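Undergrad: predicted model and sequence follow; I will ask about them next.
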Amino acid sequence: MAPIGESILRSAIGLGLFATITAGTIAATQVLTEDRIDQQVRKAEASALYEIIPEQTHDNDLISTTVPLTPHPLLGIREPAQAWIARNDGYPVGVILPVVARNGYSGDIRLLVGIDPDGEVLGVRVTSHRETPGLGDKVELRKSDWIRSFEGKALGRPEVDRWRVAKDGGSFDQFTGATITPRAVVGAVRDALLYFRDHRQQLLGEPASATKQEPGQ
């Protein structure tokens, strides 16, 4: 083979090896990064579960007491997931639903929404988001107390059509300079309450009229 032909062949082989190694490195990095992100989300979820429903309020293992969920537009989930059920003396005291607000300013906002058997919000926590630092990230409890504004609220408190930010004529404050993020979160919590209302028996394993009876009743 002529020297020029050998040089071209060596260059082609070298480029091919370089492309293969580069592609492999990128793929491996992507897999490792995704695994690391998933681990962080799961860690955040585990911590948030007990912030929403503290250990002293139930006697079961909250993390392992789950109900399977199928994809549903009200929850924003597009693949099978699970809800966590808190029980005390066998009675349900709360359910925590995984919710995804698909209309955040910078993408999906993943939430956990805790609801008691009567449909009242026990707490809300954001477990993952990409909102703008200093503006949209105020949905994080460590950045502001805004996320606590849902506690004690329910469908009817306020009315469903008031489950919007103040700028849209609703009952919830938005952030200075940021409306899209709180708008998305308020809508997602409202939809979680609607889902709970429609799937209460499936989630809690009892009719909607069932309540814990005190001794002698």
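TA: Nice, thanks for sending it over. What you see is a predicted model, and the numbers here were worked out from it, not measured in a lab.
Undergrad: from here on, just use CA atoms for contacts and neighbour counts.
TA: Fine.
Undergrad: who's in contact with residue 155?
TA: 119, 120, 190, 193, 194 (C-alpha atoms under 8 Å, 6 or more residues apart in numbering).
Undergrad: dump these to TSV, plus neighbour count.
TA: Shown next, in TSV, are the contacts of residue 155 (neighbours: other C-alpha atoms under 10 Å):
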residue	neighbour count
119	19
120	19
190	24
193	26
194	18
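Undergrad: longest strand anywhere in this protein?
TA: In the chain, taking DSSP state E as the definition, the longest strand is strand 91-104.
Undergrad: contacts for that strand next, please.
TA: 49, 53, 57-58, 75-77, 81-87, 108-117, 122, 131, 180-181, 184-185, 187-189, 192, 203-204, 212.
Undergrad: run the last query once more with 6 Å
TA: For strand 91-104, the surrounding residues in contact (C-alpha atoms under 6 Å, 6 or more residues apart in numbering) are 75-76, 83-87, 108-117, 181, 184, 188.
Undergrad: which SSE is immediately downstream of that strand?
TA: Heading C-terminal from strand 91-104, the first helix or strand you meet, by DSSP states H and E, is strand 107-115.
Undergrad: list the helices and strands the next helix or strand after that following strand packs on?
TA: Downstream of strand 107-115, the next assigned helix or strand under DSSP H and E is strand 121-128. The contact analysis (3 or more C-alpha pairs under 6 Å, 6 or more residues apart in numbering; DSSP states H and E) places strand 121-128 against strand 107-115.
Undergrad: one more to weigh against that first structure:
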Amino acid sequence: MIAQSMYRNGAILTAFALVTTGGVAVVQSMTAERIALQEKQHLMQLLGQVLSADEYDNKLYLDCTSSNAPELGPGSPHIIYRATKAGEPAALLVRHVTPKGYSGNIDILTAVKADGSISGVRVTRHEETPGLGDKVELAKSDWITSFNGLTINADNAKQFAVKKDGGQFDQFTGATITPRAVVASVKQAVEYTQQNFDALFAGKNLCAGDVQ
């Protein structure tokens, strides 16, 4: 009797585990496509914030390469989206990271046009102090738009720093570390992109297999 009871209870537990596992798998299958769609929509929204739609005519999320360049920060490889217009290179949208934020890594997206100018910059993830360092977010401040339209060359490279360091970018009251880190990272990413623009466009397309 005891053996039969143990067998029966074991069978019940096994059946319960199988049903539970199956249910989780079904839910994951049903939600995976929706999650993927939401992630793609969020990505397109971010890309659209740094590069105007009239600057390109391809689907950015279907054309990308990557780079392990140290100038783009830790966590490589870094994805670089390639914008074209009428088949010609128009801009590169570079994901890069600075580890020098006050509270750790700051993830950044920077768009560099074919002429070397900056189309736009957005901080995509950070853990900076609310009310201080979080002003790098567009939702908190328009500071990040200070990069729009700028370029970097031998004549103005030293200006790519916060004012406290002799540059042109405002620092935040009580929070110089965060804007200093972002400016330095953007400068490195832009200079790297300018120097490797053609080579990055020539690289293999890593996004070609994505579902439209």
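TA: Sure thing, it's come through. This structure is a prediction, so every number in the text was calculated from the model and none was measured.
Undergrad: on that earlier part again, what span of structure 2 is the longest strand of structure 1 aligned with?
TA: Taking TM-score structural alignment as the measure, structure 2 aligns residues 88-101 with strand 91-104 of structure 1.
Undergrad: pull out the buried residues from the matching stretch.
TA: 89-101 (16 or more other C-alpha atoms under 10 Å).
Undergrad: show me which of these is closest to residue 27 of structure 2.
TA: Relative to residue 27 of structure 2, the closest of the buried residues of stretch 88-101 of structure 2 is residue 95; by C-alpha to C-alpha it sits at 31.8 Å.
Undergrad: mean shift between the longest strand of structure 1 and structure 2?
TA: Its aligned residues in structure 2 lie a mean 0.7 Å from strand 91-104 of structure 1 after superposition (mean C-alpha distance after the TM-score superposition for structure 1).
Undergrad: now the element after the lengthiest helix in structure 1, going C-ward?
TA: Counting residues, the longest helix found in structure 1 (DSSP state H) is helix 3-52. With elements assigned by DSSP H and E, the helix or strand that comes after helix 3-52 of structure 1 is strand 66-69.
Undergrad: and the contacts of that following strand?
TA: Under the contact criterion C-alpha under 6 Å, 6+ apart, strand 66-69 of structure 1 has outside partners 80, 81, 82, 83, 84, 85.
Undergrad: filter those residues down to the buried ones, PyMOL style.
TA: Of the contacts of strand 66-69 of structure 1, the buried ones can be selected in PyMOL as follows, counting by 16+ other C-alpha under 10 Å:
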select buried, resi 83+84+85
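Undergrad: for the contacts of strand 66-69 of structure 1, give me CSV that also has distance to residue 14 of structure 1 and secondary structure.
TA: Below are those laid out as CSV (distance: C-alpha to C-alpha, whole Å; DSSP: H, G, I helix; E, B strand; the rest coil):
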residue, distance to residue 14 of structure 1, secondary structure
80, 45, coil
81, 46, strand
82, 49, strand
83, 52, strand
84, 54, strand
85, 57, strand
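Undergrad: list just the nearest of the contacts of strand 66-69 of structure 1 to residue 11 of structure 1.
TA: Nearest member of the contacts of strand 66-69 of structure 1 to residue 11 of structure 1, counting by C-alpha to C-alpha, is residue 80, at 48.8 Å.
Undergrad: which position in structure 2 pairs with the closest one?
TA: Alignment note: residue 80 of structure 1 maps to residue 77 in structure 2; criterion TM-score structural alignment.
Undergrad: leaving out sequence neighbours, find the closest residue to that match.
TA: Among residues not flanking residue 77 of structure 2 along the chain, residue 68 sits closest, at 4.8 Å (C-alpha to C-alpha, 6 or more residues apart in numbering).
Undergrad: tell me how many other residues crowd the counterpart of residue 143 of structure 2 in structure 1.
TA: Matched to structure 1 by TM-score structural alignment, residue 143 of structure 2 sits across from residue 146. For residue 146 of structure 1, the neighbour count with other C-alpha atoms under 10 Å is 16.
Undergrad: and the closest residue to residue 146 of structure 1 other than its chain neighbours, how many neighbours?
TA: Excluding the flanking residues, the one nearest residue 146 of structure 1 by C-alpha to C-alpha, 6+ apart is residue 139, at 6.4 Å. The tally of other residues near residue 139 of structure 1 (other C-alpha under 10 Å) stands at 24.
Undergrad: which of the helices or strands spans residue 186 of structure 2?
TA: If you go by DSSP H and E, residue 186 of structure 2 is part of helix 177-202.
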